[in-house]
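here is a sequence together with a model predicted from it:
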Amino acid sequence: MTTITDGSTTVTPDLVLQVTSSQDGGSIVHDIIGGGTVMTQRPALARTGTLTLFFLTEEQAEACRALHATGAQLQYDEPEHPSRALSYTATSIGPALDDATRKRWTVDVGFREVTG
């Protein structure tokens, strides 16, 4: 069961439709005038991406939106896929009524990983 929590409030989506993320490399390439390159090697930057969460009711979707709107650092845990565990903060929040059923809700959350 996937959970999202700030330590006191927990949201449990009925289904995680999608998790997308990317991680920019931190290394910098310096092109040298006259030819050649020099690399400044650094660790990769924090992950960014989108969580697409499905809820059976408007109340559940609203609770998810409200939790993300607090600006708190949140913890995403998906026991079936531990590599997707994530400490993050929301960068965008988009609840939407499912067009097909007009009864179910999705919430798209843009995120930025919080490290350290």
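Perfect, thanks for sending it. Numbers count the residues shown, from 1 in each chain.

C-alpha from now on. contacts and neighbour counts both.
Fine.

by contact count, what packs against the helix or strand hosting residue 89?
Assignment of secondary structure by DSSP states H and E places residue 89 within strand 86-97. With contacts defined as 3 or more CA pairs under 8 Å, 6 or more residues apart in numbering; DSSP states H and E, the secondary structure elements packing on strand 86-97 are helix 58-69, strand 74-77, strand 105-113.

which one of the ones you listed lies nearest to residue 38?
strand 105-113 (28.8 Å; CA to CA).

three-state assignment of the residue in the chain sticking out farthest from the centre?
When distances are taken from the C-alpha mean of the chain, residue 34 lies farthest, 42.6 Å away, according to CA atoms, centre = their mean. State at residue 34, reduced to three classes by DSSP: H, G, I helix; E, B strand; the rest coil: coil.

where does it sit relative to residue 41, distance-wise?
When distances are taken as CA to CA, to the nearest Å, residue 34 and residue 41 turn out to be 22 Å apart.

here's the one I want to compare it with:
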Amino acid sequence: MTSLIIPNDGTSANVSPTLVLGYEASLESKNVVHDIIGGGIGVTLIRPRPRSGTLALFFTEESAAFAAVELHKRETSFTLSDTDRPVVGMRYIVDGSVGIRLTDDRKRWEVSIDFQEVEA
């Protein structure tokens, strides 16, 4: 699997995790349901927001994991591409936390990123 994260700020910086360890996303409905006097409901249908959730990235090298954290401090959007799972590819912004943790075997690193997909 080849994953690549590129910041959309015109620089040549990028990060390539060993693995996209986790991907959890959801769409938030924006539909509005109105109660109608005398009974019944009215519905206003609105397109949902783009997906949001959490990416979990796995790194075998400490320096690459910390580079991923540093990369996500930038005031820009990012593009994720993945050759094995193209469906996870997207342009996103950080929306929440960026975390890093040492795995239980104390040899590898995981970086988590709360994201909001944005339109290109």
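Arrived safely, thanks for sending. Everything quoted here is computed from the prediction, not taken from an experiment.

neighbouring contacts of the strand holding residue 89 of structure 1?
61-62, 65, 68-69, 71-77, 103-115 (CA atoms under 8 Å, 6 or more residues apart in numbering).

and the buried ones among those residues, selectable in ChimeraX?
To isolate the buried ones among those in ChimeraX, judged by 16 or more other CA atoms under 10 Å, type:
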select :61,65,68,73,74,75,76,77,104,105,106,107,108,109,110,111,112,113
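
could you measure from the most centrally placed residue in structure 2 over to residue 70 of structure 2?
Among the residues of structure 2, the smallest C-alpha distance to the mean C-alpha position (CA atoms, centre = their mean) belongs to residue 115, namely 3.7 Å. Spatial separation of residue 115 of structure 2 from residue 70 of structure 2 under the definition CA to CA is 15 Å.

against residue 35 of structure 2, how distant is the residue mapped onto residue 70 of structure 1 from structure 2?
Aligned by TM-score structural alignment, residue 70 of structure 1 pairs with residue 74 of structure 2. As for residue 74 of structure 2, its distance to residue 35 of structure 2 is 45 Å (criterion: CA to CA).

compare those two (neighbour count), which wins?
Taking other CA atoms under 10 Å, residue 74 of structure 2 and residue 35 do not tie; residue 74 has more neighbours (14 against 10).

and the spatially closest residue to the more buried one that is not a sequence neighbour, what does it touch?
Once flanking residues are discounted, residue 74 of structure 2 sits nearest to residue 7: 8.0 Å by CA to CA, 6 or more residues apart in numbering. Residues in contact with residue 7 of structure 2 (CA under 8 Å, 6+ apart) are 13, 14, 71, 74, 76, 77, 78, 79.
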